[in-house]
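A.B. asks: need a 3D model of the sequence below.
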Amino acid sequence: MVKRSRKKLILSPPQVLALGFIVLILVGSVLLSLPQAYAGEGRLSYLDALFTATSATCVTGLSVFNTGADLTVFGELVILVLVQIGGLGFMTMSTLIAFVLRRRISYQERLILQEAMNHHSAEGVVRLVRKVLLYALMIELTGAVLLTSRWSLEMPFGQAVYFGIFHSVSIFNNAGFDLFGSFSGRPGSFIHYVGDPFINVVAMILIFLGGIGFIVISDLLTYPRNRKLTLHSQVVLSASAVLIVVGTLVILVFEYTNPHTLQPLSPMGKTFGAMLQSVSSRSAGVTTLDLSSMRQATQFFVMILMFIGAAPGSSGGGIKVTTFVILIGATLAMVRGKEDIVLFERRIAKDRIYKAITFTLLSFILVVLSAMVLSITEEYSFLGVLFETVSAYATAGMSLGLTAQLTDAGKMFLILLMFVGRLGPVSLAYSLTPQQKKERFRYPEGKITIG
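C.D. replies: Model (predicted):
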């Protein structure tokens, strides 16, 4: 007998990640479409359930209904679990199960973890995952305790505990879901707490820690011992600080005299409102100001912050701050006639520069094309359509009101956009293309005129 050889299907790490997110989204959509998840009569339509499951898994925060009012506790817990798994990564959660079962992590799984964590190599990635799980648990627990202590002053203790846990997980994972829609007569998100220093500070710390990534958090915790930060951490921390300060000043200046946002607030309220918006815009989706009442210049600036996004290895989206810094460095190097990009006395490798340019250009093209399509399917202002498009792709979760009015075609399109934004266009392209082969020859160099 002649044995037929069967080719074993081997998925690349990006393909495994894409498939894992798809399975997680589909499971979540089925659970949210159950009657037990909907607070009203009947159930959510499957498309609305699919949209919400995608938004939660991709830690975006966009919602086509009022989360706090329209979902039961079961539905809210489904969103909470999806946010936690989607924020930390399903491979990280799978590794946690393997730790509990005392199962060995294979080399293939280490490669997938490397891709999921945006780590530079497979070496030490399991140790990093252990740290990720510990740090996430401690930060979320601390945030939950702090928020519970504040909200226990205005609601029953049990509800305060529930709100503290839900919002701590949601804010730290940069998801942007909130339950304040369950209070009649109160605006959504954190608008009610625009002048509350405690809520503002806790929220900003959670957003900041969730946005800088676990590699940087690990570096910061070991800094007192080794007195050294990696180049990645130096770039992320310095760029994040600059963006927060610049963002705060720009929003403060643009909205200072706006009677619908900052003008009625006290000086401290103005400062906290502008600062939280600056911190949150790069992926968190938490806001204490009415975005739809902002001036168009401010709304466009918020779009820029959303497009830049958070740091690699975090739950945040966008092109990432490191990509933005490399692009700025490349521009300055070209203007100064320098050949290399140098950051903190370190030269940036050419492949990093090519990847930054490719990622940014693909992201820009995707956002532009998506906005053009949505402007056809949706009856809305173009600025509102563009804002929603950037928010979905950057998984920022901020909205000017379009999401609640989306057509079915618009919902499907934003579902795809949130999914691509969470994985990244480059990773998605790798997952859909066959394994690349090394080129056997190179063409002669040519020159074209630029500028």
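A.B. asks: going forward, measure contacts between C-alpha atoms and count neighbours the same way
C.D. replies: OK.
A.B. asks: check contacts around the nearest residue to Leu80 once chain neighbours are set aside.
C.D. replies: Sequence neighbours aside, Phe166 is the residue nearest to Leu80 in space, at 6.5 Å (criterion: Cα to Cα, 6 or more residues apart in numbering). Counting by Cα atoms under 8 Å, 6 or more residues apart in numbering, Phe166 touches Leu80, Ala144, Asp178.
A.B. asks: over to Met117?
C.D. replies: So Met117 contacts Gly313, Ser314 (Cα under 8 Å, 6+ apart).
A.B. asks: buried sites along stretch 182-200?
C.D. replies: Buried residues in stretch 182-200, counted by 16 or more other Cα atoms under 10 Å: Ser182, Gly188, Ser189, Phe190, Ile191, Tyr193, Val194, Gly195, Ile199, Asn200.
A.B. asks: doesn't the third one lie inside a strand?
C.D. replies: No: if the criterion is DSSP: H, G, I helix; E, B strand; the rest coil, then Ser189 is coil and not within a strand.
A.B. asks: I figured it hits Ala175, correct?
C.D. replies: No: at 11.9 Å, Ser189 does not count as touching Ala175 under the criterion of Cα atoms under 8 Å.
A.B. asks: distance of His119 from Gln234?
C.D. replies: Per Cα to Cα, to the nearest Å, His119 is found 16 Å from Gln234.
A.B. asks: one more sequence to fold, the one below, so I can look at both together:
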Amino acid sequence: MLVIGFALIILIGAQLLTLPVSSAIGQSTPWLDALFTATSATCVTGLVVVDTGTHYSTFGQVVILSLIQIGGLGFMTMATLFAVALKRRISLKERLILQEALNQGSIEGIIRLVRKVLLYTLCIEVAGAILFTLRFLFDMPAGQAVYYGIFHAVSFFNNAGFDIMGHYRSLTMYVGDPIVNFTSMMLIVLGGIGFVVLSDLAEYRRNRKLSLHSKVALSMTGSLIVVGTLVIFIFEYTNPATFGQLNFGEKILAAMMQSVSPRTAGVNTVDIAGLRQATQFIIVILMFIGASPGSTGGGIKTTTFAALLGAVIAMVRGKEDVVMFKYRLAKERVYKALTVTLFALALVMLATMILSTTEDHQFLMLLFEVTSAFGTVGLTMGLTPDLTTAGKIIIIVMMFIGRLGPLTLSYAIAPKPGRVLYRNAEGKIIIG
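C.D. replies: So this is what the prediction gives:
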């Protein structure tokens, strides 16, 4: 259901984007380019083969924005909201699909969570749109400032990374602007920590406690942002192509923005191609980890990385259990984290190898592009507009898999396992 649903939304969006009315010059957009853009929008990625701000008309941009909102919240969430509004009963099957779509452990309270998702989304996007609009009023007419404020608030909260600044500039003209930077980072982080965590934070004043999931997601998110900021700041401090011309405060702001953005947002305030290779590789790692479960972001997720990190620490200390915040993780959680990570790593490696045969570019640029697509990030070193037909198809597939999650897709296409009648005898192999 999830695979087919997302595919249908992408195809409908692609068809709308091919219409002449969607183009700024009134001509039809090639089908593959429209499909690429629709996939990128629905999978909240942000990679584009044509510039969103100059190629598409207002109608086309509204189509893209609608795909971003549907893709970010999930089509099942949107369908459930309509069903609830029409007072239609939600079946058990639909609740189970919602459970999978929102990465929940059970169906208990799933409809309440869907209502909260809508409420949090509207409140955060409206707040972001107001802040952006007030800032953009200094640079453009009022009507345009409102439109730009709404577009970028929805795009950034859904971690899509689409912008309409024009000429593939993203937010490079606002590299030292605290309002634009902090508003963008606020939207990206709130959209990336997950709706379950948002619900826990909203109810913290009443409950005075956070779930283990929220503690792990928040601690990993904060740690990755701080570590990423420090590393990027150190590596780029003297780079004349990026931070060299900025003052000390602007360098910190730029480093923080470039650390937050790879967490599946795809917004940049400096030229990504101008970064040093060490910085680009750090961003690849951050993109691969991604956001938290049940959010608008992609990647293997922060909790997956935390589980793996916890397993390594437990093994080094000679402990049998993985313990986080005084809670023991079930072994199947660790196995699932390992499966997701290896599956994702294999997909990224395979796609990069294929892309290295279809595209004539440096390996790091290809790895960066594939990881950005899989993590639904949207950052690029400038490769996306130059992709061949085969390259575009590979990136489309990676964006689709990255949004659904490799395990969800594998469950959908794999044969259903039969009943296990026996267990094999235990054997031993040498590890390390």
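A.B. asks: what's the TM-score here?
C.D. replies: The TM-score (TM-score structural alignment, normalised by the length of structure 2) is 0.99; 432 aligned residues with a Cα RMSD of 0.8 Å.
A.B. asks: tell me, how many residues neighbour the aligned partner of Thr287 of structure 1 in structure 2?
C.D. replies: Using TM-score structural alignment, the partner of Thr287 of structure 1 in structure 2 is Asn268. When neighbours are defined as other Cα atoms under 10 Å, Asn268 of structure 2 has 25 of them.
A.B. asks: let me know the helix or strand that Asn268 of structure 2 is in.
C.D. replies: Per DSSP states H and E, Asn268 of structure 2 falls between elements, in no helix or strand.
A.B. asks: Val175 of structure 2 versus that one, what's the distance?
C.D. replies: Applying Cα to Cα, the value for Asn268 of structure 2 to Val175 of structure 2 is 9 Å.
A.B. asks: what's the answer for Leu218 of structure 2, then?
C.D. replies: 26 Å.
A.B. asks: so what corresponds to Gly42 of structure 1 in structure 2?
C.D. replies: Under the alignment (TM-score structural alignment), Gly42 of structure 1 pairs with Gln27 in structure 2.
A.B. asks: distance from the chain centre to stretch 152-168 of structure 1, please.
C.D. replies: Between the centre of stretch 152-168 of structure 1 and the centre of its chain there are 24 Å (Cα atoms, centre = their mean, to the nearest Å).
A.B. asks: okay, and that stretch goes to which residues in structure 2?
C.D. replies: So stretch 152-168 of structure 1 sits over residues 137-153 in structure 2, by TM-score structural alignment.
A.B. asks: identify each buried residue in that stretch, please.
C.D. replies: Buried positions in stretch 137-153 of structure 2, judged by neighbour count with 16+ other Cα under 10 Å: Leu137, Ala145, Val146, Tyr147, Tyr148, Gly149, Ile150, Phe151, His152, Ala153.
A.B. asks: ok, the first one touching Ala145?
C.D. replies: Looking back up the chat, that one is Leu137 of structure 2. Yes: counting by Cα under 8 Å, Leu137 of structure 2 sits close enough to Ala145 to count as a contact (5.5 Å).
A.B. asks: the host helix or strand of Gln69 of structure 2 vs structure 1, mean deviation?
C.D. replies: Using DSSP H and E, Gln69 of structure 2 sits in helix 58-73. Superposing on structure 1 places helix 58-73 of structure 2 at an average distance of 0.3 Å from its equivalents, by mean Cα distance after the TM-score superposition for structure 1.
A.B. asks: so what's the gap between that helix and the chain middle?
C.D. replies: Mean-position distance between helix 58-73 of structure 2 and its chain equals 15 Å (Cα atoms, centre = their mean).
A.B. asks: show me what counts as buried in that helix.
C.D. replies: Neighbour-count burial for helix 58-73 of structure 2 flags 58-61, 63-73 (criterion: 16+ other Cα under 10 Å).
A.B. asks: residue ranges for the helices of the stretch 201-350 of structure 2, please.
C.D. replies: Ranges of helices in the stretch 201-350 of structure 2, per DSSP state H, counting those that start in this stretch, are 204-207, 212-236, 248-260, 277-289, 302-316, 331-358.
A.B. asks: turn those helices into TSV, columns for mean neighbour count.
C.D. replies: Listed next are those as TSV, based on neighbours: other Cα atoms under 10 Å:
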stretch	mean neighbour count
helix 204-207	10
helix 212-236	18
helix 248-260	22
helix 277-289	21
helix 302-316	18
helix 331-358	17
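A.B. asks: adding distance to Cys123 of structure 2, write those out as TSV.
C.D. replies: Listed next are the helices of the stretch 201-350 of structure 2 as TSV, based on distance: least, Cα to Cα, whole Å:
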stretch	distance to Cys123 of structure 2
helix 204-207	18
helix 212-236	20
helix 248-260	21
helix 277-289	27
helix 302-316	25
helix 331-358	32
